[in-house]
Every structure is written in structure tokens, then in C-alpha cells.
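>>> with the sequence up front, the predicted model follows.
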Amino acid sequence: MPADQGLRVLQVTGRSVGGAAEHVLLLTRLLAAQGVDVRVALFGEGPLDTALVATGRPVHQLLPGSGGGAAAAWTAGPVGLVAGFVRLVRLLRREPVDIVHTHTSVAGVVGRLAAVVARVPIRIHMVHSVPGAHPGPRWRRAAGRWVERLLAHLTTEYVAGSHAAAALLRDGLPRRAPQGTTIHYSFDPEALARGATAAAEWRAQWHPEGDEVVVGIVGRLEPQKGVLELLPALPPLLAANRQIRLVLVGDGSLRPAVERSLADLGIAYRVLLTGWVERGGAVMPALDVLALPSRWEPFGIVNLEAAAAGVPVVAFAVDGVPEVVADGETGVLVRPGDTAAFADALGLLCADPQRRAALGAAARRRVERQFLPAEMAQAHVRLYRRCRG
């Protein structure tokens, strides 16, 4: 039964790439199924634009012709961002909504300011990465904290995808600011179903012999994801385990550096770079192990996608990852930054098919108990109703 047919929500986000965009796509589809009049506005073109349009909900491009660069909203420049702001204000006045729900950094700033100008009564911001809480240039971290403290006074409520992200957020906000609600991310069952059907085809592309253990790193090739730091620890692992096939699923600004590192380390022939895959979660059923070497990760949707596919995870125990991966129960957690221990954990898991199966089965059961898509959508509807009063 529809949850609330009278509720009008505009989700505002950046370019449609990465975990935040996957979340917006899933949430849009689920909210529509709940009877919510949900729309989407994008700051930049991206690879998931077509999938968003396919939901049947209105999708508005605020930076047309941005070319889908890796950080379209950042690189649009002041003129582009002002133009996007004006387009968003006009959109909100032309098609009024009850709630503007923003995602990502630039879209979160511009979206909330536009909502204030357009007199939208409820402004909710989802924190996918806590401003100023993670490595980066000192000036950008300070600016992020300062801007969010100012915007807190214009924000009705915050949403965090993990308890860890919520705690980091509260530490940086003024005392009287909204304290935030944790709504865990979920996974896309449709993408996983397609992936299960195509698993044999994926594996045939990756390793013609068919007897390797496939370890996947799924995500953007960007500094946050820690791939460059992990690569030097892999030659001993690959030399001692001839059955391992490493697949890097994704693309990004570090791809040339990753390719150079693989060549310098002499392991390029053991590693496949697939490039961008439209729905990264779809490859999970084709993997035997997911590796997540992220330096910071507020949650890591790929962890859920792997668990739902029955694939165990080896990850650094950073931020919200332990909320998804239970060490020794659904995967293996490693002390952050210890790449040698990370490689050792991969080796042990790849050599033990029974343990992989047990961890994967436990991961699937845990996801089915705690991270179901319908429950995530219902939690958002409850939040919207509470904010509306």
C-alpha cells in the first residue's frame, strides 16, 4: 500500500556516478513504489543518467553539457554553479515540492541554498562523506567544516548512512544543529539478479581457464579507495597463489597511475581492468572475494552488494565498514593501512573455499535481517513525515 501519495520530494545530487548516485537511483525507485512523488535534479552528467530516467520519474539536468567529468560540479566553475543554482531555484518555483533532499558536497550546498530562496519548507541533507573529516588539502577540509556549520542553520535534518558517519558529523556541527538520523544504505536486488544471470559470462571474460579464484576490487579509481597503496603488497600474494585472478571493476582519475604501477610491479598480466561498469553491484555474483582497501569509507555500499550475493569481504576496518562487515563472521577486517596483512588475509581466504562459503552465507543472512531495501525506503518516508509534522 502506498505510504504517502501527497508527499513531494526532490532529490538533488551531483554527477550520477559512485555509491551516492547508486543510492539516489535505488531510493528514487523505492520511494516511487511507496507512493511518494519523487523527482531528481543532477549537477553534472554521468553514467547512471539513463538508469535514473528509466525509473519513470522526472530527472532534471542542472549542468547540461558538463560532459560527465569526474567532478563536474567542482569543475563547472563559479559561472556554471551560479547557472545551476538559478536553474534549480526556477525549477522549485515552477514545480513546488515539500522537501528538498540533497546528497554530496557541492549539490548539498547549492541545493539547500536554492531551497531556502525558493521557500521550500523542509531541507534534508544526506551525508555521504563527512565534510572535513577525511584526508585532503587542509584548506579544503577547513572550508568543508566551516561551510557545513553555516548550512546547519538552514538544514531541517541530516541523514547519515552509518552510525560512524553520524558521529563524525555531530562532532563538527554547532550544538543547536540537527543531530542527524542514521538510515543505513541498502542494495539493489534487481542489479544482483541480473548479475547472477550473467555471472558465468563475466567469469568467462575474466579467466578463460575457469579455475581461478576471482578477487574483485569494485569502485572508482580515486585516492579514497586505496588501490594504489595496496598494489605493492600484491606481488608476493600472486606469486604464492597462482590460482588468484584480480579484477579491478571501475574507472577514475588514477587509472593511468594504476596501470603504470601494475607494469612496474610485474603483475599486469595477472590483473584485469574492466573500466566503468554501469551497475557495479551486478558483477558481485561473479566474484569469489571482494577486496575493499579504502582509506576511508563512511559505509561502502559494495559491502552490502557483495553480502547480498553471498560473497565474503576483506576490508580495512575504517569508519562505517564494521557496521556492514562482521569480522570473522561475514568477512575479514584488517587494521587500517596494513597492506601486508590485507594481502595475507586475501591469500588465506582464497585458499579456503569452505571458509569463503561459510562467510558468504552468513553475510547473506545478515543482509536479509538488517539491510533490506523496503525497510530503508520506509525509514525515509517516516523521516519525511516527521519533518513535515
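Good, I have the coordinates.

>>> hey, let's count contacts and neighbours off CA atoms from now on
Noted.

>>> flag every buried residue along the helix or strand hosting Arg87.
Per DSSP states H and E: Arg87 is located in helix 77-94. Counting neighbours by 16 or more other C-alpha atoms under 10 Å, one finds that the buried residues in helix 77-94 are Gly80, Leu81, Gly84, Phe85, Val86, Arg87, Leu88, Val89, Leu91, Leu92.

>>> between the helix or strand following that helix and helix 77-94, how big is the angle?
Past helix 77-94, heading to the C-terminal end, the next element that is a helix or strand (DSSP H and E) is strand 99-103. On the basis of axes from the mean of the first three to the mean of the last three C-alpha atoms, to 10 degrees, strand 99-103 is oriented at 150 degrees to helix 77-94.

>>> next secondary structure after strand 99-103?
Where DSSP H and E defines the elements, the next helix or strand beyond strand 99-103 is helix 105-117.

>>> now the buried residues of helix 77-94 in JSON lines, with distance to Val100?
Output for those, formatted as JSON lines (distance: C-alpha to C-alpha, whole Å):
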{"residue": "Gly80", "distance to Val100": "21"}
{"residue": "Leu81", "distance to Val100": "18"}
{"residue": "Gly84", "distance to Val100": "15"}
{"residue": "Phe85", "distance to Val100": "14"}
{"residue": "Val86", "distance to Val100": "15"}
{"residue": "Arg87", "distance to Val100": "15"}
{"residue": "Leu88", "distance to Val100": "11"}
{"residue": "Val89", "distance to Val100": "11"}
{"residue": "Leu91", "distance to Val100": "12"}
{"residue": "Leu92", "distance to Val100": "9"}
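
>>> below is structure B, check it against A:
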Amino acid sequence: MKILHVTQGYTPAIGGTELLIQRVSEELVRQFGDEVTVFTTNCFNGEGFFNPKLPRLQPGDEEINGVKVRRFPVNSRISQIFRFPQKVAYRLRLPFNQHLRTIAGGPIIPGLKKAIQEYSADIIAASSFPLLHMYAALNGARESGRPCVLHGGIHPQDDWAFQRSRIYSAIQQSTYYLSNTKYEADYVIQQGVSPERVAVVGVGVDPEPFAQISSTQAKNHFGFKEQPVVGFIGQFGGHKGVDTLLQAMTLVWKFFPDVQLLLAGARTMFAEKVENIIHQLPESYQKQVKLYYNFSNEEKPLLFYAVDVFAYPSGFESFGIAFLEAWAASKPVIGCRAGAIPWVIDEGIDGLLVDYKNQEMLAEAIIEFLKNSSWATTLGNAGRQKVLSRYTWSKVAQNFREVYVEAIRPDNTK
């Protein structure tokens, strides 16, 4: 099968969708011998879609682990111009505000639709909403008479991003829609999408790199001693709850003053706010916080093994690959009772749930794990078993391919 994936970023770009499409593409090549091409941008992350000052990758063609990759240059200046007008239109709920939001979010990629239309592939699949390239993929596929599968990554709590009727209109025009969880699938169906055109595929992790690392080895690598470590490992963004975690830790430190806090992720614009919060802490607390930016994929298993409790108090997740990565390292997790996360974490079995932006509840959950290390270990081990049985990239790629095979049947082509 010849497959064209269209997505906002591809390794070395960082993000959950970026990793998902990379690993699914590689598995389709490895397991099934499919010919997979990825059309993507030359940005390292979504901030590059509207910030022309950020560094870029080189546009052009390359091959990575058997996957053909074409990076298109993004015109971020147009999106930058629309950033302020869309805020005003959104605040006033003007009728055209969803279109301004789409332009402001980007990525604006000249020539993308034409390139999709002309590219020889059996199926075109695009990830993820609310970004502009999704419409180029849908229109390019339809105008060239080929099936289009959309993978949205929708988390409805993000009103700015996902309360847009044009998203659900596009999904209704696609051949199939792929959701990460049943929660997302049910939401899309509520928006009028036919249930028989919606499939749950999940996300995955590679458990092998996590198999032969000890916590002592990992802690030594990052300069920790044997004291407990609470960790956040993921993208630094306003909705990810890093600020709430810092506030919660001021309560935790009253009971466990020697606990270390590890904050690891790509350095984004929000990271400056995180640093300001840290600098406002008492000096004794500041010494307990370790910031670790822009780590490599090879370091990721070490980071997860270095922590004793993984706290990821995000409010907007279509799944949360970071939970799987923590479980792959047999770590107990704390997430928020928001969006798809309760469909990922089985509360009291492999993790705990707290209210979003509730620092007191988050602190209580962290303290419970620190007080009951054997219970925390039991939950972490249960999480690892769930990963091995349901959430490896090999299984997730099979889920994607089953939908692709169904989509290219002649009676499914629109």
C-alpha cells in the first residue's frame, strides 16, 4: 500500500502527534512493507507556525528509517498578523472568528494542496486538528478521487481550538475518522459524524528502551541522590499544569522537605513563565527544582526512571503519551479528571485522578504515593502491564492499517 501522511511536524520536531505519526509510519514500513511518505512542515513545534523568528529545519526531501519525508516551508508571517484580530473576534464571538483562528494557528503552507493532489498514493491520512493542513489534505484527496482518513486528536475542553463547526464538517466529508480514545469517538459522533466512520486506534510507546534501566542509575545520571523525585516530563504549555504542580509542591515540601522536583521538556514560550514562578519560591524550595530542557529521545527512559511519582496535571489531552511512557518505566501516574484522561487512567489501579488546576488535590495525591511506596509500585507495575497488552506501537500501527485497508475499498472511496 502507498500511504501519504500529512502532519504538522516530524522528527526531530517534538510533540505527541509528531511522535505518533513517526512511529506508526515506521511500523507500517517495517511490519507490512508499505511505502510511506510524510508531508510535513519545517518547524520544530507549533509556535513556529506563527513566529517567524524561531529556528527552522531545512525544507526538502529526506528518508528517515525507511519513511520518505518532505518538509514544506511555512509562511508564519501571515499567521502572525492574524494573532491579534482573532483574539478580538473570538472574545466578541463574531461569526467569522473560527476562520480567523484557523489562519492564526496555521500552518500556512504554499503549494501543499497541489502537492497532495499530484502525489501518487493509495490513501491520504492527515493529523491533527485544529490545524490548517488538515483541510489541504481533505481537499487534495477529494479532488484527486482518493480516500482520506483524518486523525484529529480532539480534546473538547480546549474551546479556542476545537469549538469550530468547520472541523466537524471536514470530518463528515472524510472516509474515516481516527480517534485516540472512546471519549473522543463519542464526542465526534455527538457532533453528527456517522458512528460507522469512526474508529478508536489509541497511541503507543516502545517498551524496549525502558527494559534495562535501574532507578539508581537514572537518578545518578541527573545528579539526584536517593531522595524521592516527583517528575513532569512533556511539553511546557499553558494547559499542561506545570504551574499547578509547582504550587502543589510547596504543600508537599511541608511534609517531605527532601523531595526533588524534575521538570523536563522542550523549552517553549511558556517555559519563561515557569522559570518566573520558580524564582518567586523561597530559596530552599528553588534548590529542590531541576529544569531539564530539550532532552533527546535516548534520554527519555532515564528521565522516567529517575522519578518516583509522575505528575502530569494537564487539562487538555486527546490521550497523553507521557502516561504510557511513565507506565513503561513502571511508575505510578497522576492525571486530571478532564477530557480523555479518565479513559486512559484506571483510577486506583494504575494511577490517580485529580481536578484540573486544583493544587491541594494534586499535593494530596503526591503525598499519598510518597507515603505508600509499595502501593505506588503496585500501581506502576499495573500500568506497565496495560502498556504491554494494549499500547505498543506495533499494535497501534496495526489499528491504523486496518482502517486504511477498509478505506481503500472501492465502495468506501468518496
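In hand now; what should we look at? Please read all numbers here as calculations on a predicted model, not as lab measurements.

>>> strands along the stretch 251-389 of the first structure, start to end?
With DSSP state E, counting those that start in this stretch as the criterion, the stretch 251-389 of the first structure has strands at 271-275, 289-292, 313-316, 331-334.

>>> just send those strands back as CSV, with mean neighbour count too.
Conversion of those to CSV gives the following (neighbours: other C-alpha atoms under 10 Å):
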stretch, mean neighbour count
strand 271-275, 16
strand 289-292, 26
strand 313-316, 27
strand 331-334, 23
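
>>> okay if I get those strands as JSON lines plus distance to Ser129 of the first structure?
Listed next are the strands of the stretch 251-389 of the first structure as JSON lines, based on distance: least, C-alpha to C-alpha, whole Å:
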{"stretch": "strand 271-275", "distance to Ser129 of the first structure": "24"}
{"stretch": "strand 289-292", "distance to Ser129 of the first structure": "17"}
{"stretch": "strand 313-316", "distance to Ser129 of the first structure": "17"}
{"stretch": "strand 331-334", "distance to Ser129 of the first structure": "21"}
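
>>> quick one: map Phe210 of the second structure onto the first structure.
In the first structure, the residue matched to Phe210 of the second structure (TM-score structural alignment) is Leu192.

>>> for Val38 of the second structure, same thing?
When the first structure is aligned by TM-score structural alignment, the residue opposite Val38 of the second structure is Val40.

>>> give me the neighbour count for that match.
Residues within reach of Val40 of the first structure, counting by other C-alpha atoms under 10 Å, total 22.

>>> any idea whether it is helix, strand or coil?
Three states are possible here, and by DSSP: H, G, I helix; E, B strand; the rest coil the one that applies to Val40 of the first structure is strand.

>>> quick one: it and Gly14 touch, right?
No. Judged on C-alpha atoms under 8 Å, Val40 of the first structure makes no contact with Gly14 at a distance of 10.4 Å.

>>> residue range for stretch 386-397 of the second structure in the first structure?
For stretch 386-397 of the second structure, the aligned range in the first structure is residues 366-377, judged by TM-score structural alignment.

>>> contacts for that stretch, please.
Contact with stretch 366-377 of the first structure is made by 27, 30-31, 34, 183-188, 304, 307-308, as judged by C-alpha atoms under 8 Å, 6 or more residues apart in numbering.

>>> ok, and for that stretch, which residues are buried?
Arg366, Val367, Phe371, Leu372, Pro373, Glu375, Met376, Ala377.

>>> enumerate every residue touching the match of Val38 of the second structure.
Residues in contact with Val40 of the first structure, defined by C-alpha under 8 Å, 6+ apart, are Leu10, Gln11, Val12, Thr13, Thr28, Arg57, Pro58, Val59, His60.

>>> hmm, try it at 6 Å
The neighbourhood of Val40 of the first structure, defined by C-alpha atoms under 6 Å, 6 or more residues apart in numbering, consists of Leu10, Gln11, Val12, Val59.

>>> that one and Glu22 of the first structure, how far apart?
For Val40 of the first structure, the distance to Glu22 of the first structure under the criterion C-alpha to C-alpha, to the nearest Å works out to 13 Å.
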